[in-house]
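Trainee: Just the structure for this:
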Amino acid sequence: MPENDPILRRYRWAELDEPGRAAALARPEAARRDALADEVAAIIAETRRDGDKALLKFAARFDGVALDALRVPPADFDAAEASLDDTQRGALRIAIDNVRAFHAAQLMPPIEVETMPGVVCRRITRPIRAVGLYVPAGSAPLPSTVIMLAVPAALAGCPRRVLCTPPQEDGRADPAVLTAARYCGIDAVYLAGGAQAVAAMAYGTESIPSVDKIFGPGNAWVTEAKMQVSRDPDGAALDLPAGPSEVLVIADERAAPGFVAADLLSQAEHGPDSQVVLVTTSVALADAVEAAIENQLALLPRNAVVLEALKHGRTLLAADLEEAFAISNRYAPEHLIVQVPEAESWLPQIETAGSVFLGDWTPESLGDYCSGTNHVLPTYGYARAWSGLSVADFQLAISVQQASPAGFRLIGPTARTLAEMERLDAHALAVKLRLKALALHAADEPGPGTRQ
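Mentor: As a prediction, the model looks like this:
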């Protein structure tokens, strides 16, 4: 049970039984899951049936704007870029350069291995032909998400890159989102948000072309829509499973309480269902972080959202740092911040995390915006088995094999034996016929010393 009644519910890990530990690390439940699924399914069906007409209707209903067209015209890109100042445009360009540099290093050359003499196996990559990029732009427009999606898509060579973003109150796209899209080489931007945007990209409308895979974060409606269309063979694949955003901070008594508090609050402001977790070896540090949170809350315009998110927050008191990292690995956080001395020395202890931030001077904000790593990450515990977005997610890896006659003569008997062990007679026959053909061919060839 909690030790007291602070802002973040506090637990001493060693005193919890197994059900108590599971409860202490529980994520917020997805609200209205069944009802939401039905509502999203209805939106998808209507968008699929009525196309642009449905999108215009939903823009009026959900966004409160009457749109004349869905595609953003070139003049809007010009006006958007002109509305930003030099510092803002420069920040976008720096972020793009850093993300491009890190993701370009992820490009892999083809692999070719001769596994046996005359048997060559290769692995080649091809870009996904059409990708949809979803960029939220509600109370917090996200030009950084444009960069995180568009840069690796370009590096992978995806020929069709479609971007959907919700319209603002004036019926236009957010200026920073549009400018980031332009700097990333994307001019196909459409004013559509929510589940209807996902449906439009999955199935296509009169204005929006269909895509093969959809990328990008979003609210519960967007996430549910991505899951539904990914299960439809006629729909579109999704980038990765996700839930509400989250951060876990590991800190000891030497950490700066103000830094820890700011990192927790920066995650909490994403939304009311975000979760923040502090794992510390120090009661004094936990108390100081609580005080810093109270002080910093007064500085935040979105403090109503933050306070709602903090209801899901936790402070877990660990016996030592080894236990702290074990707790983190069990939780599998989307973001893991390590604020302990010589933080890098603890990297081998980290087994599950979407993205890791080492040391006092590496807030999550760097990864969210401009360090170079990708901020589209697995949440809700999916970091146990999924990785954050990379160039590889925008590519198809294709295996290729080729055997010469000599190579087939060498490897064929192994394939035949394994096929017979599995009682797959047609597989075995495909090998036997070729071995027989090689044997007949060899018998017809003149041997050494034979007169021609």
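Trainee: alpha carbons only for contacts and neighbour counts from here, please
Mentor: Noted.
Trainee: just the strands in this structure please.
Mentor: 9-12, 111-116, 119-127, 130-134, 160-165, 189-191, 213-215, 237-238, 246-251, 275-280, 314-317, 335-339, 355-358, 395-403 (DSSP state E).
Trainee: got the ones you listed as JSON lines, with distance to Q349 columns?
Mentor: Output for the strands of the chain, formatted as JSON lines (distance: least, C-alpha to C-alpha, whole Å):
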{"stretch": "strand 9-12", "distance to Q349": "21"}
{"stretch": "strand 111-116", "distance to Q349": "31"}
{"stretch": "strand 119-127", "distance to Q349": "32"}
{"stretch": "strand 130-134", "distance to Q349": "34"}
{"stretch": "strand 160-165", "distance to Q349": "38"}
{"stretch": "strand 189-191", "distance to Q349": "43"}
{"stretch": "strand 213-215", "distance to Q349": "30"}
{"stretch": "strand 237-238", "distance to Q349": "30"}
{"stretch": "strand 246-251", "distance to Q349": "12"}
{"stretch": "strand 275-280", "distance to Q349": "15"}
{"stretch": "strand 314-317", "distance to Q349": "18"}
{"stretch": "strand 335-339", "distance to Q349": "11"}
{"stretch": "strand 355-358", "distance to Q349": "12"}
{"stretch": "strand 395-403", "distance to Q349": "31"}
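Trainee: Could you also give me the structure for this second sequence? I'd like to compare it with the first:
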Amino acid sequence: MIRTIDLRGTRPNREELLALIPRNSLDVQTASSIAAELISDVCERGVLALQEQAFNLDGVSGHNIRVPQEHIDQAVAELSSQLRSSLEETISRVRLGSQAQVPSQTSTVIAPGATIIQRWQPVERVGLYVPGGKAVYPSSVIMNVVPAQVAGVTSIALASPPQAQYDGRVHPTILAAAGLLGISEVYAMGGAGAVGAFAFGVPDLGLIPVNVVTGPGNIYVAAAKRLVRGTVGIDSEAGPTEILIIADSSANPAFVAADLISQAEHDEMASAVLVTDSEVFAAATAQEISRQAPLTKHAERVETSLNGNQSALVIVDDLDIAVDFSNAYAPEHLEIHTSNAHQLVSSIKNAGAIFVGDFTPVSLGDYSAGSNHVLPTAGQALFSSGLGAYTFLRPQQIVEYTKDALSSVAEGIRSLSDDEDLPAHGDAVDIRFEQEDN
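Mentor: Have a look, this model is predicted:
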């Protein structure tokens, strides 16, 4: 079901590892032209474009793009007690995890009378995207909204695709999660068009442009976020999910197989990779995958994902190479199932989130760990982080010098400004002391 890549007897360097990494054949750049057309259409035709895209992509028409408050209230009222309790528990845990991400204001005395205050200011308005394709993600509502609220964002808009089975409404559990969090500005729109609507606004819908767009989605959502970056901030290009597991012979093959399958369940383009130094363990995991995968609800989707070029069982000579492989891959989710797991963590440089030990599956992070499940994919963890309160914060420096403190550096400023042929910079300092001399 899943292919094997045998790297034993080799010690690939970073460049060679990058060539060996299993990846989807369709990347964000390939999808950019389609995403650009959808965004441009929304910019030019507004509501008409969103309605047409909903019909073509989601099979719905005549729906409310701006979700009425009564739909949100109804969704909350109709939640089962068990599901409401689960959502509220996740909200509580993610809120605790997010609060730890807000830096405290600091004040640094550079010299007597010279002070710099470092503070963190939230952006004013954000657009949060929640996918609604093959699965329903109320958990993503929580992962987007809670960090924004913790950061202090005052204007929050949410978008999720309209659902044909609910007469064009956003899925009721997504609406309920928004309602539990006090979000009233919700739009039934999806894909690249929704990202464009957030970034540029839709005047005939009363949708004001946002400052930051966040949230996971398909390859076209990821492409759209790349295209609007610069007009707005984004978290990262969170496209089709991926999991990489480093395991040795001490690991449980049933657990590892289940975790690979759990992420393959998301999408046919999902990536599931095991890197191990044990041929026996790789074989045992493959056997477990063959046993478990046909029993899961979305067996066909799982099979497609695991059979794809993006998934593999990789056998290496030792765990040092396994770590090198993982750092080159920069996985969205990294699980470590080894006897020296805590030691290995210190060698991991690139990963969206790291899950350590037999009882810390990615599924935990998807729902109830308190961590955030909106994470960079497709190697973006080389330079991007997962979504958090910090995504919505901007560091600002507040500088204050007294006259004596400025005087102590005036000569240096004059020297530097003259050297850079910007003498007016030095003049702006000198004038503050010339009046005193006269």
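Trainee: that older thread, and T373 of structure 1, which of the strands of structure 1 is closest to it?
Mentor: strand 355-358 (8.3 Å; C-alpha to C-alpha).
Trainee: For stretch 265-278 of structure 1, give the aligned segment of structure 2 as residue numbers.
Mentor: Mapping stretch 265-278 of structure 1 onto structure 2 (TM-score structural alignment) gives residues 261-274.
Trainee: who wins for proximity to G171 of structure 1 among the strands of structure 1?
Mentor: strand 189-191 (8.3 Å).
Trainee: Have a look at how far, on average, the closest one is from structure 2.
Mentor: Its aligned residues in structure 2 lie a mean 0.7 Å from strand 189-191 of structure 1 after superposition (mean C-alpha distance after the TM-score superposition for structure 1).
Trainee: Can you check which part of structure 2 that strand sits on?
Mentor: So strand 189-191 of structure 1 sits over residues 186-188 in structure 2, by TM-score structural alignment.
Trainee: Check stretch 363-381 of structure 1 too.
Mentor: With TM-score structural alignment as the criterion, stretch 363-381 of structure 1 aligns to 361-379.
Trainee: gap between the matching stretch and the chain center?
Mentor: In this view, stretch 361-379 of structure 2 has its centroid 9 Å away from the chain centroid, taken as C-alpha atoms, centre = their mean, to the nearest Å.
Trainee: ditto for stretch 219-236 of structure 1
Mentor: 15 Å.
Trainee: Give me the buried positions along it.
Mentor: For stretch 219-236 of structure 1, a neighbour-count test (16 or more other C-alpha atoms under 10 Å) marks 219-230, 235-236 as buried.
Trainee: Any idea how many residues pack against I354 of structure 2?
Mentor: Using other C-alpha atoms under 10 Å, I354 of structure 2 is surrounded by 20 other residues.
Trainee: For it, which residues are in contact?
Mentor: By C-alpha atoms under 8 Å, 6 or more residues apart in numbering, I354 of structure 2 lies in contact with H333, L334, E335, I336.
Trainee: Quick one: residues contacting the residue mapped onto the third one from structure 1.
Mentor: It refers to E335 of structure 2. With TM-score structural alignment as the criterion, E335 of structure 2 lines up with I337 in structure 1. Taking C-alpha under 8 Å, 6+ apart, we find I337 of structure 1 in contact with V247, L248, V249, I250, V356, F357, L358, G359, T362, P363, E364.
Trainee: Relative to N219 of structure 1, how far out is A31 of structure 1?
Mentor: 12 Å (C-alpha to C-alpha, to the nearest Å).
Trainee: wait, I meant G157 of structure 1
Mentor: The value you get for G157 of structure 1 to N219 of structure 1, if C-alpha to C-alpha is used, is 28 Å.
Trainee: ditto for V340 of structure 1
Mentor: Distance from V340 of structure 1 to N219 of structure 1, by C-alpha to C-alpha: 33 Å.
Trainee: Same question for S210 of structure 1.
Mentor: From S210 of structure 1 over to N219 of structure 1 (counting by C-alpha to C-alpha), the distance is 21 Å.
Trainee: Now do the contacts for the residue lying closest to C370 of structure 1 once chain neighbours are set aside.
Mentor: Leaving aside its sequence neighbours, C370 of structure 1 sits nearest to A95 (C-alpha to C-alpha, 6 or more residues apart in numbering; 4.3 Å). Counting by C-alpha under 8 Å, 6+ apart, A95 of structure 1 makes contact with I147, Y369, C370, S371, G372.
Trainee: Now do the match of strand 189-191 of structure 1: everything it contacts.
Mentor: Counting by C-alpha under 8 Å, 6+ apart, 64-67, 157-162, 168-170 sit against stretch 186-188 of structure 2.
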